[in-house]
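Novice: Coordinates for the following, if possible.
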Amino acid sequence: MSNINLLSEKIPEGSREDHAQREDAVKELFQHKDFSMTTPPAFMPAAAKEEWNRLLPVLKSDYPFSEVDYGNFVAYCLAYARIKQAEHEIKKFGTFQKNKDGTKRENPAVRTQSRAMGDLKTASTALGMTMIERQKMAINNAKAEPESDPFSELMKDE
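Specialist: Okay, the predicted model is just below:
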């Protein structure tokens, strides 16, 4: 049996057994325990809670979202809140700040925001929320549909 890559962009070639294994693996994505938390964790800042409440219904209805995704979802919401807070600091104090000697330096919030954007991208990729990941899932769904065989259609009539 070959390794099955559910997000592969190439149509897997192989036996019926390989195709059946792929279909079983796709079904398995939806057999984990459903994501049960409806309220965000108390430790989250307000912006992270707002993002949690905004995204949770979408993730639960459109993705194979389950309990195993909890950590990535928390990471995504916290990163979102850090981006928002850093942007507030940047707007308030500027992208660059003056040192005591008059030279300019980058506002530390710029680095914080940049790191948070990287964290957000990592978490959103892990959750399948980026355009590229959604595209891969759509391609796989389309490829998982059985190809029509004109000869089998002819044979049904006999």
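Novice: switch to C-alpha atoms for all contacts and neighbour counts from now on
Specialist: OK.
Novice: Do a quick rundown of the strands in the chain.
Specialist: For the chain, the strands defined by DSSP state E occupy 96-98, 104-106.
Novice: Correct me if wrong: Leu7 contacts Lys136.
Specialist: Yes - using C-alpha atoms under 8 Å, Leu7 is in contact with Lys136, at 5.7 Å.
Novice: what about Asp24, neighbour count?
Specialist: 11 (other C-alpha atoms under 10 Å).
Novice: this one next, for a side-by-side:
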Amino acid sequence: MAQRGRKPKPTALKVLEGNPGKRPLNVNEPKPEKKAPKCPTWLEPEAKKEWRRMSRSLEAIGILTKVDAASFAGYCQSYARWKEAEEFLTKHGTIFKTPSGYIQQVPQVSIAQTYLKIMKDFCSEFGLTPASRTRINVDKDSNDCLDPMEMMLMGEMK
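Specialist: Purely as a prediction, here's the structure:
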């Protein structure tokens, strides 16, 4: 059965955002190693390029961890397939004439839209959209500061 309500935000993102709701942070949340996972060999070449491009940045701010391999692979693969569909559309256009004379949309329009939506969903998870990024405040001194005593001293925990 599906969980009700809004999807919970990871504690790491809440800390980076400054805990705007001032709700108690989950200090018992699992804290996987903040290191980018290895790029899967089965990804398409364009997805591997995106993996290399984005993993460094996400690892540097502490968002991408060892356990995020499947989600991040999903983002990269969606990016590669979206780009492929967009390149097709740029080269061939968005419509064609059927043998009976009707004007019809090429399937790549729908494919591009689908993968763009999937990409956007993954981007929100990793804080990669402009809206999600505006809520993140990266403080280099407190990136690894989920210690309960430190949070209490900083006024994060009551």
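Novice: Please state their TM-score.
Specialist: After superposition, the two chains reach a TM-score of 0.69 (TM-score structural alignment, normalised by the length of structure 1), with 130 aligned residues with a C-alpha RMSD of 2.8 Å.
Novice: mean per-residue distance, the helix ranked longest in structure 1 to structure 2?
Specialist: Criterion DSSP state H: the longest helix present in structure 1 is helix 70-93. The superposed helix 70-93 of structure 1 is, by mean C-alpha distance after the TM-score superposition for structure 1, a mean 0.9 Å from where its aligned residues fall in structure 2.
Novice: helices and strands around that helix, which ones?
Specialist: Packing partners of helix 70-93 of structure 1 (3 or more C-alpha pairs under 8 Å, 6 or more residues apart in numbering; DSSP states H and E): helix 46-62, helix 108-126.
Novice: Buried residues of stretch 65-76 of structure 1, list them for me.
Specialist: 65-66, 72-76 (16 or more other C-alpha atoms under 10 Å).
Novice: And the residues you listed, which is closest to Met37 of structure 1?
Specialist: Ser66 (9.9 Å; C-alpha to C-alpha).
Novice: residues touching the closest one, list them.
Specialist: Taking C-alpha atoms under 8 Å, 6 or more residues apart in numbering, we find Ser66 of structure 1 in contact with 32-36, 60.
Novice: Asn107 of structure 1 now?
Specialist: So Asn107 of structure 1 contacts 90, 93-97 (C-alpha under 8 Å, 6+ apart).
Novice: Pull out the buried residues from these.
Specialist: Here, 16+ other C-alpha under 10 Å leaves 90, 95 buried among those.
Novice: CSV for the contacts of Asn107 of structure 1, including distance to Met131 of structure 1?
Specialist: Compiled in CSV, the contacts of Asn107 of structure 1 are given as follows (distance: C-alpha to C-alpha, whole Å):
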residue, distance to Met131 of structure 1
Ile90, 28
Phe93, 33
Gly94, 31
Thr95, 29
Phe96, 33
Gln97, 36
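Novice: what's the most distant pair in the contacts of Asn107 of structure 1?
Specialist: Ile90 and Gln97 (9.8 Å).
Novice: burial measure for Tyr80 of structure 1, as a count.
Specialist: Neighbour count for Tyr80 of structure 1, taken as other C-alpha under 10 Å: 24.
Novice: looking at it, it is touching Ser114, isn't it?
Specialist: No - using C-alpha under 8 Å, Tyr80 of structure 1 is not in contact with Ser114, being 11.3 Å away.
Novice: hmm, back to that, what about the strands of structure 1, which gets the closest to Gln21 of structure 1?
Specialist: Per C-alpha to C-alpha, nearest to Gln21 of structure 1 of the strands of structure 1: strand 104-106, 52.8 Å.
Novice: Straight-line length of stretch 135-150 of structure 2, end to end?
Specialist: 22 Å (C-alpha to C-alpha, to the nearest Å).
Novice: rewinding a little: and which of the contacts of Asn107 of structure 1 is nearest Arg54 of structure 1?
Specialist: Ile90 (24.8 Å).
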